[in-house]
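>>> Here is a sequence together with a model predicted from it:
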Amino acid sequence: MRQARDGPGAALAMAVGLAGLASAMGVGRFAFTPMLPLMQAAGLLDLPQGAWLAAINYLGYLVGALICAFFPPPPLQAARWGLAAVALLTLAMGLPLGFAAWLLLRFGAGVASACVLVGVSAWALTTLASLGRSNLAGVVFAGVGTGIAAAGLVGLAAGTAGLAPAPTWLLLGSASALVAVAVWWALPARSQAGARGADVPSPIGSAGWRLVVCYGLFGFGYIVPATFLPAQARELVPDPALFGWVWPAFGLAAALSTLLASALFREAPPRRLWAVSQGVMAAGLLAAALWPSLAGLLVCAVCVGGTFMVMTMAAMQEARRLAGAGAPRLIAAMTAAFAAGQLIGPFTVKWFGSGSGDALRQPQLLAAACLLASAAALWPGETDPAPRAATPG
């Protein structure tokens, strides 16, 4: 009887987690990436303005992470209201409001995305742990790559068909609204899963702060390709039917990576898995910087897209191993550092100039160096196997 009840509970946690993260991250955070070349082609933005819109979204993500760290909302409320906000703010991007209003909208979408990430992760992962199904966490985190791939395919279709940016934004917002309604209906009225974890102080010692710093370097390392790969591809190959495939490839690699990592590297210590993944990501950035071609950018897309969610999953496992029941606050601190690191990324593009080629090559080299330094810092230390089943809460 218990097994019959557990099945639907695990299925619901996976479905809500996958759909919620797909909307919050694939649209609320990263839909702007495939939309940037479309808005450039329509004469609505140049690259420095695109960097500002990206940066303000990352600033909102930082603010949302800090809110979750110091004033943690109940996970179910954070998931419901955050997804509703992502939908409304994305729909508003399709209105003729102008650059100043877009800044406010992207900031709000960043705040909402952070709240959804914390809320959905806290509820879904703790629910799976309480059912003894922590091995299914890869399905939840595959939602990020699924959302990125879906948003990328929408951008590809819009660019190929010559669709204007405004109706494309409205299409993305409508999809997020459907997810928000479905998740609002599917979530239980109340749940103890993840409800108390944020109230437990996290003993962040030197090992914990090392995770915080390394996670911040990870945020900087991946955000340049995560924001500007399609724009860089457009400079090399103007045909949207070709450059538009870079972002869907990125998302597909991200979606498959967590599933494969959960199946193939279940026994690997999370810290080592995180460090190796950062080395692979650095190799992808070097490929884009030193081999400026569509093939080089596809290599970068696969290397970065295929590792960044594995690194996120491994980092959360390591935080849970170090802090136990206090992991939510350590994860919130790591998320804030990640947001601060990624906030710097778009500004490096502005500092190095406005041309896509030279403006992106130097930040890519700098990001690769930061990732390698972080990997070196992560490699020593605790190497205990990742826990097979995390303790609820």
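Ah, there it is.

>>> can we go C-alpha only for contacts and neighbour counts from here?
OK.

>>> Tell me how far Ala142 lies from Ala333.
23 Å (CA to CA, to the nearest Å).

>>> now swap in Arg234 and tell me
36 Å.

>>> cool, Ala24 as well?
In terms of CA to CA, Ala24 sits 20 Å off from Ala333.

>>> One more: Asn135?
Counting by CA to CA, the gap from Asn135 to Ala333 is 25 Å.

>>> More neighbours: which of those two?
Ranked by neighbour count (other CA atoms under 10 Å), Asn135 and Ala333 place Ala333 first, with 26 against 17.

>>> In terms of helices and strands, where is that one?
Here Ala333, judged by DSSP states H and E, is contained in helix 327-351.

>>> put this beside the first:
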Amino acid sequence: MTHHVTRFKVLSAGIFSLILVLGVARFAYTPLLPLMQQQAGLGVAEAGWLAAINYAGYLSGALIASRISSLVLKDRLYRIGMVLAIVSTLVMGLSTNLMVWAISRYVAGLTSAAGMLLGTGLIMNWLIRHNHRSELGIHFAGIGLGIAGCAGAVMLFTPWLDWREQWFAFTALGCLLLVPALRWLPPPDTSGLTTTGQKLQDRPPSALYLRVFMAAYFCAGFGYVVSVTFIVAIVNQLPGLAGWGNLVFLAIGIGAAPACINWDLIARRIGDLNALILAALLQIVGILLPVMVPGLWAAMLGALLFGGTFIGMVSLVLSMTGRYYPGMPAKMMGKMTLSYGVAQIIGPAITGQIGAQLGSYNAGLYVAAAIMALGAGLLLLLKLVERRDARGLERVLVR
């Protein structure tokens, strides 16, 4: 098999795995949420808790990923995660018991970590070994395709299928995605060298840099999760926009699909941290547009902006961790994702409670925008820390 065919298959395996664990197992819940509230009796606060439990599963997976060093074990857990993604989707349609749903959402969260962290780590490792580091943005396109795909599928299915049949349709779709996700990812190479014989050397940042970076990423996680979990319900409640929520969610996915490649190019021009600051500021605009400017166009533009930035921030951060730790990218990815993941548990739970009190989730978006603004401030602080660390390194080299 030629090298180009192998590279195409490895990148495709990554894209299909992300569509499976994020589009099917995790994010199908968002466009199906209004339907489950109408047809299956799911309450407002309970919907928030189910989302929070999903992120708790993701957080547990991130914790596991941050502790594992063995590439062989990562590969095995990734493959188990892909199968569990399908099982957790099937279970959603088999019951109306809140406890069963909660277990399903927790397992779905675990599988998203398997795809997003272990799978991405394995693919990043393969790309770095074969000197294709710059192509990670292509892999992350799977996140946007997953979100757009599940929103499009729900819009297509809703006239014909009830909430339960839609979960079964997503299960069937997952089975199709499973085959390339498992078959096209080669077993991991455990040698510490690239194919040209260079040694994979880790260059970790300072402890202060890492702490500020994790705090900024926590803010990004909060800003992301509130919009992505409740946007369908929020838009459906806005004056004159009832029934348009799924279209807006589709716009998030469309904005997200090319975002990683776009932000990769922007980062090469202006630097990683500058690109992250720009993405954070644009994301604040995307979060606030639907609730501050009336009408469908504002909601759609906000969704495109939001989709095009949140995914860019994730891919920029994970690509940076790959540069710091080329040999073991998933370990630092796991730590970064823990901070992102904690925010993803707190965000939906707080927004669900605010929603139950005020009868609307809108206030959650204002809170999310404020926390994103704090995150942008922390990224500016990170630039100062980076300069300080560079000066310290210079002094060490001069000595």
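Received the coordinates, thanks. If you're wondering where the values come from, they're calculated on a predicted model, not measured in any experiment.

>>> Can you calculate the TM-score here?
TM-score of the superposed chains, computed with TM-score structural alignment, normalised by the length of structure 1, equals 0.88; 377 aligned residues with a CA RMSD of 2.7 Å.

>>> re the thing from before, packing partners for the helix holding Ala333 of structure 1?
helix 47-70, helix 206-236, helix 308-323, helix 356-378 (3 or more CA pairs under 8 Å, 6 or more residues apart in numbering; DSSP states H and E).

>>> okay, these in CSV with distance to Gly279 of structure 1 and mean neighbour count next?
Shown next, in CSV, are those (distance: least, CA to CA, whole Å; neighbours: other CA atoms under 10 Å):
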stretch, distance to Gly279 of structure 1, mean neighbour count
helix 47-70, 24, 24
helix 206-236, 11, 23
helix 308-323, 11, 23
helix 356-378, 6, 21
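
>>> how about CSV for these, with distance to Ala114 of structure 1 added?
What follows is those, written out as CSV (distance: least, CA to CA, whole Å):
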stretch, distance to Ala114 of structure 1
helix 47-70, 5
helix 206-236, 14
helix 308-323, 14
helix 356-378, 23
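
>>> among those helices, which is nearest Ala295 of structure 1?
Ala295 of structure 1 lies closest, by CA to CA, to one member of those: helix 206-236, at 9.7 Å.

>>> tally of neighbours for the alignment partner in structure 2 of Val116 of structure 1?
Alignment note (TM-score structural alignment): Val116 of structure 1 maps to Gly115 of structure 2. Gly115 of structure 2 has 29 neighbours, counted by other CA under 10 Å.

>>> so Gly115 of structure 2 sits right up against Gly81, yeah?
Yes: counting by CA atoms under 8 Å, Gly115 of structure 2 touches Gly81, with 7.2 Å between them.

>>> what do we get in structure 1 for Ala45 of structure 2?
Aligned partner of Ala45 of structure 2 by TM-score structural alignment: Pro48.

>>> err, Pro290 of structure 2, not the other one
With TM-score structural alignment as the criterion, Pro290 of structure 2 matches Ala288.

>>> Now do the contacts for that match.
Gly296, Leu297, Val299, Cys300, Arg361, Gln364 (CA atoms under 8 Å, 6 or more residues apart in numbering).

>>> Please apply the same query to Leu36 of structure 1.
Leu45, Gly50, Pro230, Ala231.

>>> Pick out whichever of those residues sits closest to Gln317 of structure 1.
Distance to Gln317 of structure 1, by CA to CA, is smallest for Pro230 among the contacts of Leu36 of structure 1, at 31.3 Å.

>>> Does the closest one touch Trp247 like I think?
Yes: with contacts defined as CA under 8 Å, Pro230 of structure 1 counts as touching Trp247 at a distance of 6.3 Å.

>>> Give the residues shared as contacts by these two.
The contact sets of Pro230 of structure 1 and Trp247 overlap at Thr33, Pro34 (CA under 8 Å, 6+ apart).

>>> So which bit of structure 1 is stretch 19-31 of structure 2 matched to?
So stretch 19-31 of structure 2 is aligned with residues 22-34, judged by TM-score structural alignment.

>>> ok, and what's touching the matching stretch?
By CA under 8 Å, 6+ apart, stretch 22-34 of structure 1 touches 54, 57, 82-83, 86-87, 90, 106, 109-110, 112-113, 116-117, 143-152, 155-156, 172-173, 176, 179, 226-231, 244, 247.
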